[in-house]
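Chemist: sequence first, then the predicted structure:
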Amino acid sequence: MQDYTADKDLANIKLLAVDMDLTLLADDGSQPEGMENRIAALAEAGVVFCPASGRPVPTLELPFPGSAGTMAFCGDNGGNVVYQGKIIYRDRLEPELWRKVAARAVAAGDNVPVLCCYDHAVCLERDRAHFEGIFKYYKNIRWVASYDDVDDDANKISLLFPAYDAEPAFASIYQPEFGEKLYVTNAGREWVDFMNLNVSKGDGVAHLCDHLGIDIADAAAVGDTYNDIPMLERVGHSFIVANAEPHMEAHARYRVPSNNDRGVAVLIDALLAAKQH
């Protein structure tokens, strides 16, 4: 696989979409130093910086308090897209679909269902013991005894697997059972996410490009795992971090240093340097 330096058209990039966990963020959850300055420099160079994540937009905005007003956010795996504080795209799951997923998940008993409702999440009282795992991504949580009477609009339902066995559950249960009606994706070892079939990080980035008048060939994406595949395959400049699993090499053209070696920052610096020539 080619190193990121083999991309000779970095100067053409107008949008940079990056995954968060294990991509922008190091294993300890920290960002590269100087990201606020880099984001400002990107904006000055005509490049929109866009975190793209399974996290909801309100949580996605928290790490960027000084920059959020200039940025885009592709939250809920593309189900909620915001640019400079304004919603430009928002999807909605039919209750009939998410209720079937929730019922299957509750019956399985080995996971924690999280109904994602744009600015809050709805979780079951039985799962309060997993508060820390949920709160990492969802800061506003409404607890209910069951999902029977929940009528909140939602764009995603996610299952947290505390035993880190999301991948086999995704492959053997949830993709086979729900894959024809929903886009089911594995977000690392902890999460399985369910969205409408026309919702993915790739679709979210495409909506953003349409809104901004940017050719998606001039968009770049950086990722590490399954739910990044749609955006990596959609954009003109695709990168994976060195810590991505080997199967991800089939879905991107270039490799950047690992998350712990601050690969996204390295790429941004190279992009900015290319813009100056």
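Modeler: Received it, and whenever you're ready, just let me know what you need.
Chemist: use CA for all of it now, contacts and neighbours both
Modeler: Will do.
Chemist: could you find the closest non-adjacent residue to Q31?
Modeler: With C-alpha to C-alpha, 6 or more residues apart in numbering as the criterion, Q31 has its nearest non-adjacent residue at 5.0 Å, and that residue is L25.
Chemist: what of I87?
Modeler: I87 sits nearest to V81 (C-alpha to C-alpha, 6+ apart), 6.0 Å away.
Chemist: after the one helix or strand the one you found maps to comes which helix or strand?
Modeler: V81 belongs to strand 80-83 when assigned by DSSP states H and E. Toward the C-terminal end, the helix or strand that comes next after strand 80-83 (DSSP H and E) is strand 86-90.
Chemist: tell me which residues of that next one come out buried.
Modeler: By neighbour count with 16 or more other C-alpha atoms under 10 Å, strand 86-90 contains the buried residues 88-90.
Chemist: what's the spacing between it and its chain's center?
Modeler: Put simply, strand 86-90 sits 16 Å off its chain's centre (C-alpha atoms, centre = their mean, to the nearest Å).
Chemist: please, where are all the helices along the protein?
Modeler: Assigned by DSSP state H, the chain shows helices spanning 35-44, 57-61, 95-108, 131-135, 166-169, 175-178, 201-212, 229-234, 263-275.
Chemist: one step back: what about the residue nearest to I87, neighbour count?
Modeler: Here the neighbour count serves as a burial measure; for V81 (other C-alpha atoms under 10 Å) it reads 28.
Chemist: for G54, see how far away it is.
Modeler: In this structure, V81 lies at 12 Å from G54, with C-alpha to C-alpha, to the nearest Å as the measure.
Chemist: tell me the contacts of the closest residue to D218 other than its chain neighbours?
Modeler: Closest residue to D218 apart from its sequence neighbours, by C-alpha to C-alpha, 6+ apart: I13 at 4.7 Å. For I13, the contact set (C-alpha atoms under 8 Å, 6 or more residues apart in numbering) comprises 47, 218-220, 237, 271.
Chemist: ok, I13 to S200 distance?
Modeler: Applying C-alpha to C-alpha, the value for I13 to S200 is 21 Å.
Chemist: quick revisit: and among the helices of the chain, the most buried is which?
Modeler: Highest mean neighbour count among those (mean count of other C-alpha atoms under 10 Å): helix 229-234, with a mean of 23.
Chemist: how many neighbours does D27 have?
Modeler: Each residue near D27 was counted by other C-alpha under 10 Å, and the total is 12.
Chemist: putting a second one here so we can go through both:
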Amino acid sequence: MKLIAIDLDGTLLSEDGKISEENQEAIHRRQANGDIVAFCSGRSLHDMQKIAEAANLEVPLICANGSLTSVNGEVIRSQILVADKLTEIMDTVASAGLYFEVYTNKGVYIQKDKKPILEEEKEALFDTPEEKENAGHIIRIQNMQYGMVEVDDYLEAGVTELDPYKVFILSFRRQELEKLAEGWEGREDISITTSGYQKLEVAHPDASKGNALGALAAYYEIPQKDTVSIGDNFNDISMLEYAGTAVAMHNAEPEVKEYADHVTRSNEENGVGHALNEIIK
């Protein structure tokens, strides 16, 4: 038996945000053979549940880069941001004038006055129709998340009491993201990662895909050597490092491929299905 952890965006999901039939069939085949397939993403629990349901797949879910793990609808592991830490992070991001969301046990909370920020950045920073369209696509993907909750004010909505487990920051102002990351560098009370050039994600210090994969392996009593991970971006590195077999997508960041034992096809070429059928024995 193997435990196979699969990233979603840029890995299992096509650019339309869906799981192809070929990838679905490959997952069902591995499950039928006795393997446990888990989704491991930076996305929220509610969003991942919807994605799995739409593809008719029942899988354990490692959410928000390892902040939360759910098996059969039950949360078995959670790494929560305490109230004072969360408010400090929110204040810092708000002072930088950037868009951010708070992931909680009741959904992904977004303060209404933050929503126009991304459109304003798109119009101010990009000149060509192609650049604007690419930026617009990123914004649309973000707004398509399932379980988003719009509120007038984060604190008045009580996010600190809703088991918050991640602050997600999205901006086309790359220098501002780098400033935030540099300001938090070296801290041991939070973890910082990214799943893309325009993204920064802040969570509990023990939250990582690698730690969560290790905990899930222990839950199922599966040896580390029998674990597999498939990913494409920087937030996948910890699980690629942990796994007995690490697979990177063809479209993965070059640095990420350095941590892989194998490279499969791209997410647009059903790379996960190819890995499950041809690479992972």
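Modeler: All right, it came through fine. Quick caveat: nothing in here was measured; it's all calculated off a predicted structure.
Chemist: superpose the two chains and report the TM-score.
Modeler: These two chains, once laid on top of each other, score a TM-score of 0.84 by TM-score structural alignment, normalised by the length of structure 1; 256 aligned residues with a C-alpha RMSD of 2.2 Å.
Chemist: if we can go back for a sec, okay, the contacts of I13 of structure 1 in a markdown table with distance to K181 of structure 1 next?
Modeler: Compiled in a markdown table, those are given as follows (distance: C-alpha to C-alpha, whole Å):
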| residue | distance to K181 of structure 1 |
| --- | --- |
| V47 | 35 |
| D218 | 31 |
| A219 | 29 |
| A220 | 29 |
| H237 | 30 |
| L271 | 39 |
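Chemist: drop anything exposed from the residues you listed.
Modeler: The neighbour-count criterion (16+ other C-alpha under 10 Å) marks 47, 218-220, 237, 271 among the contacts of I13 of structure 1 as buried.
Chemist: out of these, which are inside strands?
Modeler: Secondary-structure check on the buried ones among the contacts of I13 of structure 1 using DSSP state E: residues within strands are 219-220, 237.
Chemist: shared neighbours of V81 and G54 of structure 1, anything?
Modeler: Between them, V81 of structure 1 and G54 share the neighbouring residues G75, with contact defined by C-alpha under 8 Å, 6+ apart.
Chemist: coming back round to it: the strand holding V81 of structure 1 corresponds to what range in structure 2?
Modeler: Against structure 2, the aligned range for strand 80-83 of structure 1 is residues 68-71 (TM-score structural alignment).
Chemist: repeat for stretch 206-226 of structure 1
Modeler: Mapped onto structure 2 with TM-score structural alignment as the criterion, stretch 206-226 of structure 1 occupies residues 214-234.
Chemist: can you give me the end-to-end distance of that stretch?
Modeler: For stretch 214-234 of structure 2, by C-alpha to C-alpha, the gap between its terminal residues amounts to 18 Å.
Chemist: quick one: contacts of that stretch?
Modeler: Residues from elsewhere that reach stretch 214-234 of structure 2, judged by C-alpha under 8 Å, 6+ apart: 1-8, 10-11, 69, 193-196, 237, 239-240, 242-249, 251-253, 256-257, 272.
Chemist: likewise for stretch 34-42 of structure 1?
Modeler: 48-49, 64, 66-67, 70, 265, 268-269, 272.
Chemist: nearest to Y118 of structure 1, of these?
Modeler: F64 (18.3 Å; C-alpha to C-alpha).
Chemist: tell me the contacts of the closest one?
Modeler: E36.
Chemist: rerun that using 6 Å as the cut-off
Modeler: For F64 of structure 1, no residue counts as a contact, taking C-alpha atoms under 6 Å, 6 or more residues apart in numbering as the criterion.
Chemist: distance of it from Q31 of structure 1?
Modeler: 10 Å.
Chemist: nearest to Y118 of structure 1 among the helices of structure 1 would be which one?
Modeler: Among the helices of structure 1, if distance is taken as C-alpha to C-alpha, the winner is helix 57-61, at 7.2 Å.
Chemist: check the mean deviation of that closest one from structure 2.
Modeler: With the two structures superposed, helix 57-61 of structure 1 lies on average 1.4 Å from its match in structure 2, counting by mean C-alpha distance after the TM-score superposition for structure 1.
Chemist: which stretches in the stretch 51-200 of structure 1 count as strands?
Modeler: In chain order, the stretch 51-200 of structure 1 shows strands spanning 72-75, 80-83, 86-90, 112-116, 121-124, 141-144, 156-160, 183-187, 191-195, with DSSP state E, counting those that start in this stretch as the criterion.
Chemist: right, and the ones you listed - which one's nearest V205 of structure 1?
Modeler: Taking C-alpha to C-alpha as the measure, those were each checked against V205 of structure 1, and strand 72-75 came out nearest at 7.0 Å.
Chemist: and that closest one against structure 2, how far off on average?
Modeler: When structure 2 is overlaid, strand 72-75 of structure 1 sits 0.7 Å from its aligned residues on average, using mean C-alpha distance after the TM-score superposition for structure 1.
Chemist: distance between that strand and the chain's centre?
Modeler: The offset between the C-alpha centroid of strand 72-75 of structure 1 and the centroid of the whole chain comes to 8 Å, using C-alpha atoms, centre = their mean.
Chemist: stretch 170-186 of structure 1 too?
Modeler: For stretch 170-186 of structure 1, the separation from the chain centroid amounts to 18 Å (computed by C-alpha atoms, centre = their mean).
Chemist: mind listing residues that contact it?
Modeler: Under the contact criterion C-alpha under 6 Å, 6+ apart, stretch 170-186 of structure 1 has outside partners 192-197, 226-227.
Chemist: state the distance from R253 of structure 1 to E233 of structure 1.
Modeler: R253 of structure 1 is 9 Å from E233 of structure 1, where distance means C-alpha to C-alpha.
Chemist: typed the wrong thing, it's D76 of structure 1
Modeler: For D76 of structure 1, the distance to E233 of structure 1 equals 18 Å [C-alpha to C-alpha].
Chemist: with V82 of structure 1 instead?
Modeler: Distance from V82 of structure 1 to E233 of structure 1, counting by C-alpha to C-alpha: 22 Å.
Chemist: and what of I173 of structure 1?
Modeler: Using C-alpha to C-alpha, one obtains 25 Å as the distance from I173 of structure 1 to E233 of structure 1.
Chemist: V57 of structure 1 now?
Modeler: Using C-alpha to C-alpha, which is the criterion applied here, V57 of structure 1 is 23 Å from E233 of structure 1.
Chemist: one more: P32 of structure 1?
Modeler: Here the criterion is C-alpha to C-alpha. By it, P32 of structure 1 lies 26 Å from E233 of structure 1.
Chemist: got it, and A250 of structure 1?
Modeler: Counting by C-alpha to C-alpha - A250 of structure 1 and E233 of structure 1 are separated by 10 Å.
Chemist: list the residues that contact the alignment partner in structure 2 of L197 of structure 1.
Modeler: For L197 of structure 1, the aligned position in structure 2 is occupied by P205, per TM-score structural alignment. Contacts for P205 of structure 2 were tallied using C-alpha under 6 Å, 6+ apart; they are 189-191.
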